[in-house]
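>>> Quick check, what structure comes out for this input:
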Amino acid sequence: MKILPKNERESLMKDAQFTVTIPPEEGLAMKANLNIQWHKLRIMRRWLKSWGAEMASERKQRNVMRDKVEAIDIRAEAIPLSFELRNGNRELRPSPLGYVGDLKGLLFHVLEENKSLGKLTWHGDMIPSDEIWIKIGGDKGGSSFKMSFQIVNLARPNFVQNCVVFALFEGPDTVTNLHIALDRYTDIIEEIQNSKWRNYSIRVFMFGDYQLLCHLYGLSGASGGNLKHAKLYGNVIGQRFFDIPLTQESQIKKQETIIKKGFDKEDGVFVCALDNALASFRVERQAYHGGSFIGNHIHRALKEQNIDTLCSSVVDTAQAYDSALLPKAFLIEEKFKKALTLFAKCHTLYDGKALFTQEDIIMLDVSI
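The predicted structure is shown next:
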């Protein structure tokens, strides 16, 4: 067939009534990717048929959608929203609202889909390995306002196809209208923040333009015309919509600082953990002489059980502050447990009064 000219090849295939069959799964995927309605898909199916491509019937595609695609609880209703009139007054009139009934279920469903496709990423440990980050926010476009969430654990979280809209209404995004449309999600978003997907904790952030964030956090917003001073004006005039902290970035930086200074002699978290481990078997470090052990305490510190307690404190501290450090913490635990165990053998021989045997000398040589 390939050696024939293109026109002859097409004519021959048409005379032979050669067709290409598009299965219902592929047809349904095409409908979703092109974001077209069923009636437009019927037009496309007829056009494809004229060119020898047979697409599965709409009934078969709907059966696949019913059997294999998880249903999402989407609801619609008319709600009273506030609109400004030309004379400056306001009036309430019914406006359409579409929203997802089970936001948590939708979020977990999208996470499962992305995990099955291998799309989840932690951006080179920029996100803690035991956390999933979610951004929730809104955007006014034309005459409608939409709320959506984005999974930060994707390669391109801001990409339009990675934005999942869960609420949409026709009307201005005033504080009153936002409360009418979005108050239903206050408890759900708090529940999401305190829940886990698989073994991952969920951290939620807000996004949006300055005006929207002021509305959602109940702030009066900036005063004056100098936008550089906008952050200086944060007067609280209303109740926040969602209990999502504004200071999470500061908390993360504070956590990073704590870890970075973990081995400072004064108050490093790892040093404090080591001191607590020593105190558990009544061993202290001297305040002077470089913090070395009191002589009589060395025997106690070099017992096998106490070595385990001392070395495991590094792993426990890493688990408490930043689980991304666990692989390194395990290496440190293994390294020093081995070193202290070998030193304990040497110390026992050196501190004893008996003469060294040939076996003792060999063991010292191996341990050192």
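>>> use CA for all of it now, contacts and neighbours both
Fine.
>>> check contacts around Tyr99.
Tyr99 is in contact with Ile74, Arg75, Ala76, Phe166, Ala167, Leu168, counting by C-alpha atoms under 8 Å, 6 or more residues apart in numbering.
>>> can you do 6 Å?
Residues in contact with Tyr99 (C-alpha atoms under 6 Å, 6 or more residues apart in numbering) are Ile74, Arg75, Phe166, Ala167.
>>> again with Val164
Each residue near Val164 by C-alpha under 6 Å, 6+ apart is listed here: Ser148, Phe149.
>>> Assign a three-state SS to it, would you?
Of the three states, Val164 takes strand under DSSP: H, G, I helix; E, B strand; the rest coil.
>>> now it: how far from Ile132?
For Val164, the distance to Ile132 equals 16 Å [C-alpha to C-alpha, to the nearest Å].
>>> Second input sequence below; structure requested for side-by-side comparison:
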Amino acid sequence: MKMAVGPTYSQQREIRRVLKGRGVKIAHEGAERKVVKELIGDDVTVTEMLFSSADDDLVEKQIMKPTNISEKLTKLLESKRESLTWHDGAIPENEVWVKVGGDHGQGSLKFSLAVVNTKNPNSKDNNILIGMANIKDSRENMEIFFLSCQKAVW
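You can find the predicted model right below:
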């Protein structure tokens, strides 16, 4: 409901109060923040960036991203060290491949890194979320995001 209606935080509190009076529980803001913290971690920054809109205007949007993406990727690789695979020679044995991507859904674009040298590279356990913003999915917006990451934290 929250995604479809897009209420403000004060409106969400009122909806939660009314629903609670009728015996319906709904996640509160703290629970939502906890999920974001679990997905991205403690080192999250919120920054303003200029992205492209559907009509080619530049729009300023807030985006959440970790402050140190290379550290997060290193930790992920360390945790996968014992289970790395080279897919029967498809990947050279002296290389580890990392897939950079974005996925739009439920009104936001999520940016991620995935270790390809794993049995199931698209599994949630082999991906790390490195950013999220309420923007359209476009090559230009992904380029803007990843160039900012390259300058800031790599």
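>>> so what number do they get for TM-score?
The TM-score (TM-score structural alignment, normalised by the length of the second structure) is 0.59; 119 aligned residues with a C-alpha RMSD of 3.3 Å.
>>> Of the contacts of Tyr99 of the first structure, just the buried ones, ChimeraX syntax please.
Here is the ChimeraX command that picks out the buried ones among those, judged by 16 or more other C-alpha atoms under 10 Å:
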select :166,167
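>>> which of the contacts of Tyr99 of the first structure lies closest to Phe330 of the first structure?
Using C-alpha to C-alpha, Phe166 is the member of the contacts of Tyr99 of the first structure that lies nearest Phe330 of the first structure, at 42.4 Å.
>>> Just the element for Phe343 of the first structure, please.
Per DSSP states H and E: Phe343 of the first structure is located in helix 326-351.
>>> how do the contacts of Tyr99 of the first structure look in the second structure, which are kept?
Mapped onto the second structure and checked by both residues aligned by TM-score structural alignment, their matches' C-alpha atoms under 6 Å, these keep the contacts Ile74, Arg75, Phe166, Ala167.
>>> between these, which is closest to Asp308 of the first structure?
Closest to Asp308 of the first structure, out of all of those and judged by C-alpha to C-alpha, is Phe166, at 50.8 Å.
>>> Can you tell me what the closest one aligns to in the second structure?
Here Phe166 of the first structure is matched to Ile130 in the second structure, going by TM-score structural alignment.
>>> try Gly142 of the first structure
Checking TM-score structural alignment: Gly142 of the first structure goes with Gln106.
>>> how close does its match sit to Asp137 of the second structure?
Distance of Gln106 of the second structure to Asp137 of the second structure, given as C-alpha to C-alpha: 12 Å.
>>> neighbour count winner among those two?
Between Gln106 of the second structure and Asp137, counting by other C-alpha atoms under 10 Å, Asp137 is the more crowded of the two (19 against 8).
>>> Could you grab the helix/strand/coil label for Lys136 of the second structure?
The three-state label given to Lys136 of the second structure by three-state DSSP is coil.
>>> ok so, going back, what does the helix holding Phe343 of the first structure correspond to over in the second structure?
The aligned range for helix 326-351 of the first structure in the second structure is empty, by TM-score structural alignment.
>>> list the helices and strands that helix packs on?
In terms of contacts (3 or more C-alpha pairs under 6 Å, 6 or more residues apart in numbering; DSSP states H and E), helix 326-351 of the first structure is packed against helix 304-321.
>>> In three-state terms, label Met206 of the first structure for me.
Classification of Met206 of the first structure by three-state DSSP places it in strand.
>>> tell me the contacts of the residue lying closest to it once chain neighbours are set aside?
Leaving aside its sequence neighbours, Met206 of the first structure sits nearest to Ile136 (C-alpha to C-alpha, 6 or more residues apart in numbering; 5.0 Å). When contacts are counted by C-alpha under 6 Å, 6+ apart, Ile136 of the first structure touches Ser148, Phe149, Met206.
>>> Now do the closest residue in space to Ile192 of the first structure that isn't next to it in sequence: how many residues are near it, please.
Using C-alpha to C-alpha, 6+ apart and skipping residues adjacent in sequence, the residue nearest Ile192 of the first structure is Lys104, 6.4 Å away. Counted with other C-alpha under 10 Å, the neighbours of Lys104 of the first structure add up to 15.
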